[in-house]
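Asker: Show me how the following folds:
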Amino acid sequence: MDHFLYRDGALYAEDVPLAEIAAAVGTPFYCYSTATLTRHFKAFDEALAGMDHMICYAMKAASNQAILRLMASLGAGMDVVSGGEYARAKAAGVPGDRIVFSGVGKTRDEMRMALSGGVRQFNLESEPEMEVLNAVALEMGVVAPVTVRVNPDVDAKTHAKIATGKSENKFGIPITRAREVYARIAEMPGLKAVGIDVHIGSQLTDLEPYRQAFTKVAELTEALRADGHDIIRLDLGGGLGIPYERNNTAPPLPKEYGAMVQEILGHTGCEIEIEPGRLIAGNAGVMVSEVIYVKQGEGRDFLIIDGAMNDLIRPAMYDAHHDIVPVVEPAPGAEQQPYDIVGPVCESGDTFAKQRMMVPLAAGDLVAFRSAGAYGAVMSSEYNTRPLIPEVLVHGDQFAVIRKRPSFEEIINRDTLPEWM
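Answerer: A predicted model of the protein is given here:
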């Protein structure tokens, strides 16, 4: 469920018409719903009720300071994958002991940053990283809390570019070598193993891959404890999918996921950490764009809009589907026709949909891309010197710009000329 609904013939974000925001800030723009973000976080929190748990929001999905502060106010920790994300989390007021540091390529500087500012744990991805973190911790005179990300060789049955749990993926250490790796950690004075980490992919629509992976983690927990390791946390990653297409079968609900976690891992007594991102932010945001031209082509019509692949790259990168709806509600039973919906960037890949059935639209009409709250604004760029588009947060009948659109001058003035020019 989200809070982007038609009311009195217009599409609203909570109690604010999207057309009103468009008139105030221009198009294109991202719009997020506070009520939806809050609802989705609470759905996960309630799903794990009865188990010792922490929900660490995967801020790579949407990392605006306003969203992070909202998540923190609800009790979320943060899952970060870079020094920049760590700095964002701290700036949003999240204490270090609620920040989990993930990612396959942590640098020495990033390790120092987190050890200085506080960190709940590092999720280690490789043995070389383990050795470097040990050395950095010893240099600083501290002990780094760690988990090892194990690769369970489980097919998540998701898009190849967002699957992370197969043996051929770059992520984690083979689960078959986990006992050997934990034995090495026990010999490193700069590291303290506190748990196990696993994450098999994103946009999962079936619980069975989770069941397979978590069963292996439960077995590994018992084996590591038998080896003398104090395993107190299980970081289960994120990845639960969202319904990008309204007419398709909905992915499992958080409560179904929580029941499965309780069934498979409840007996371990471990604190459960999960790192949802897409499920919290995805359907909590839309991108609104204006039709510039309706172009008649050879055998097809094009809607050319002012949003482009640099603003929302998921369709170009993943062939991702987003429902695209007019901001003015169509009449019941209104006739539809197929359009190719494209942006103004000089790339054939700047295509959002092909032969998408839509009611007839004209220049100046507004459309909304649903389910754009995750991996939308955070993956945007200024390709073609197109300014990053505004982000807007709605709260009831109020809205605020939480990232403004930069001017061309601001973009150009970031460049510096060498002295010889």
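Asker: CA atoms for contacts and neighbours, from now on please.
Answerer: OK.
Asker: And for residue 15, the neighbour number?
Answerer: By other C-alpha atoms under 10 Å, 18 other residues sit near residue 15.
Asker: Second input sequence below; structure requested for side-by-side comparison:
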Amino acid sequence: MPPNPLMVPEPIAACARRLAEQEADPLAAFIYDLDALETHIQWLRSHLPDGVDLFYAIKANSEPAVLRTLAPWVDGFDVSSGGEIQKLIEHDITQPFIFSGPGKLDSDFRLALEARVEQIHLESHDEIQRLNTIAAETGRRQRVLIRVNPTLPDALSTKLAMAGQPTPFGLEERQLTDAVIQVDESEYLELCGFHVHAMSHQTDVYRHLGLLDSLLDKWPIWRALAEEPAKVTQLNLGGGMGVNYQGIDQFDWPTLCWHLARRLAWLPEPPRIRFEPGRFVTAHCGYYVMQIIDLKHNHGEDFAVCRGGTHHFRLPVAQGHSHPVVHLPQNACEGEARPLTVVGQLCTPKDVLARGVPMVNPQRGDLLVLPMAGAYGYNISHADFLCHPRPVQQFIRPGALRVNDTLALEAV
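Answerer: All right, here's what the predicted structure looks like:
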């Protein structure tokens, strides 16, 4: 299970203090607990029913140490650009990968084919035509899925909708018949299934179950469109399992897997299911650490101005929430807690990471730890704004520490 987001494990706190001691200036850093990541991915796998694959969408966090930690436990990786393919190549990640996402370049297609991509998810009639032409250059047939933007009931809406409404993703169901015929008639393409990524950051498991049921109902209809339905075996349901940044109740993964197992058992010809979550895999392994550099009071509000900010950790602004913060004082604190707004160093009033954070006697030099920073944090941030230094990134294995030396944390 994911850890309590309102608590900071002692190895993380110890690492943060050690890094602060080493830095000449106040600290801004990301710390990643690779043991926690490995434990979490094992927990996710333990609930998967037969007939279901688990891929990791590396857009959430593509740091090499993260990919290497996940590699033994996932069935493969989902990439959405030539740059992400190149990252797998450069870091010797040899697990299967699938290539999805809109706006693929011809050069991306060529790189994917050279790297022996397992499947490519096609988003449009134009992509079908272009990939067939490029695959012909290699002289081999490429397995593909068609991405569908299905019609969905309002009850399945989510905070960040990817389908069921006008979006740049996939093909409408009314275009699906023509797309299937186009693939079947393409000499160098082989249709093996369909891809739907309809929800992103969905925290309600029952809405997710409603989506799953609706797509499994559509499966035999879509499959029957193919010239050879027996070769159409894959249904990729994307990811989209959300993370609750405000509390300890998290997306109910065991219930999702239990329900899916029952549905697949009822189907006469069930598809091979694939999930490709990103945020849900890595969010809880990361921590963003900021050191207080100034305390001030303006127009009735107290502020903690910290090293770093949303140019490192853009997630709170991008998601529109006040992120949880844990105060690690330098000295024992006594007294009543008062609420502070936690901000960074940027010349914009939008550089706010959290509001109303209770702190007892905060001081310059105190550390603030923002948990759940392992996904869509640093990798989506505008790191070069104002040309501030980039944050320290530390990858640790707390389980490898010597029992009596909790500060001897090694970077991986």
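Asker: Check the gap between the counterpart of residue 126 of structure 2 in structure 1 and residue 138 of structure 1 for me.
Answerer: Alignment note (TM-score structural alignment): residue 126 of structure 2 maps to residue 128 of structure 1. Per C-alpha to C-alpha, to the nearest Å, residue 128 of structure 1 is found 16 Å from residue 138 of structure 1.
Asker: neighbour-wise, which of the two wins?
Answerer: residue 138 (16 against 10).
Asker: tell me the contacts of the more buried one?
Answerer: Under the criterion of C-alpha atoms under 8 Å, 6 or more residues apart in numbering, the neighbours of residue 138 of structure 1 are 189, 190.
Asker: What's it aligned with over in structure 2?
Answerer: Aligned counterpart of residue 138 of structure 1 in structure 2: residue 136 (TM-score structural alignment).
Asker: just residue 258 of structure 1 next, same as before
Answerer: Here residue 258 of structure 1 is matched to residue 257 in structure 2, going by TM-score structural alignment.
Asker: Pull the number of nearby residues for that match.
Answerer: Residue 257 of structure 2, neighbours per other C-alpha under 10 Å, totals 20.
Asker: got the contact list for it?
Answerer: Contacts of residue 257 of structure 2 (C-alpha under 8 Å, 6+ apart): 47, 48, 49.
Asker: go on, residue 231 of structure 1?
Answerer: 193, 194, 195, 196, 221, 224, 225, 270.
Asker: Restricted to strands, list the residues you listed.
Answerer: 193, 194, 195, 196 (DSSP state E).
Asker: quick one, helices of the stretch 1-150 of structure 1?
Answerer: Using DSSP state H, counting those that start in this stretch, the helices of the stretch 1-150 of structure 1 run over 18-25, 34-47, 65-73, 83-91, 108-117, 127-140.
Asker: Format those helices as CSV; extra columns: distance to residue 324 of structure 1.
Answerer: As requested, the helices of the stretch 1-150 of structure 1 are arranged in CSV below (distance: least, C-alpha to C-alpha, whole Å):
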stretch, distance to residue 324 of structure 1
helix 18-25, 14
helix 34-47, 19
helix 65-73, 24
helix 83-91, 30
helix 108-117, 39
helix 127-140, 43
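Asker: Looking at these, which is nearest to residue 241 of structure 1?
Answerer: helix 34-47 (12.4 Å; C-alpha to C-alpha).
Asker: I'd like to know which elements that closest one is packed against.
Answerer: With contacts taken as 3 or more C-alpha pairs under 8 Å, 6 or more residues apart in numbering; DSSP states H and E, helix 34-47 of structure 1 sits against helix 65-73, helix 254-265, helix 278-281, strand 391-395.
Asker: okay, those, which one's buried deepest?
Answerer: Most buried of the helices and strands packed on helix 34-47 of structure 1, by mean neighbour count (mean count of other C-alpha atoms under 10 Å): helix 278-281, with a mean of 28.
Asker: what's it packed up against?
Answerer: Contact here means 3+ C-alpha pairs under 8 Å, 6+ apart; on that basis helix 278-281 of structure 1 packs against helix 34-47.
Asker: residue range for the helix it packs on in structure 2?
Answerer: Alignment of helix 34-47 of structure 1 against structure 2: residues 34-47, by TM-score structural alignment.
Asker: I would like the residues contacting the matching stretch, please.
Answerer: 1-2, 54, 66, 69-70, 73-74, 253-254, 257-258, 281-282, 284-285, 395-399.
Asker: just stretch 233-244 of structure 2 next, same as before
Answerer: Taking C-alpha under 8 Å, 6+ apart as the rule, stretch 233-244 of structure 2 contacts 145, 192-204, 212, 219, 250-251, 270-280, 283.
Asker: circling back to that earlier point, redo the helices and strands packed on helix 34-47 of structure 1 as CSV? Include distance to residue 330 of structure 1.
Answerer: CSV is the format used below for those (distance: least, C-alpha to C-alpha, whole Å):
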stretch, distance to residue 330 of structure 1
helix 65-73, 32
helix 254-265, 33
helix 278-281, 27
strand 391-395, 24
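Asker: and residue 331 of structure 1, how many residues sit next to it?
Answerer: Look at residue 331 of structure 1: counted by other C-alpha under 10 Å, it has 9 neighbours.
Asker: That one belongs to a helix?
Answerer: No. Per DSSP: H, G, I helix; E, B strand; the rest coil, residue 331 of structure 1 lies outside any helix segment and is coil.
Asker: can you give me the strands for the stretch 301-421 of structure 1?
Answerer: Using DSSP state E, counting those that start in this stretch, the strands found in the stretch 301-421 of structure 1 span residues 301-305, 324-326, 337-342, 351-358, 366-369, 391-395, 398-403.
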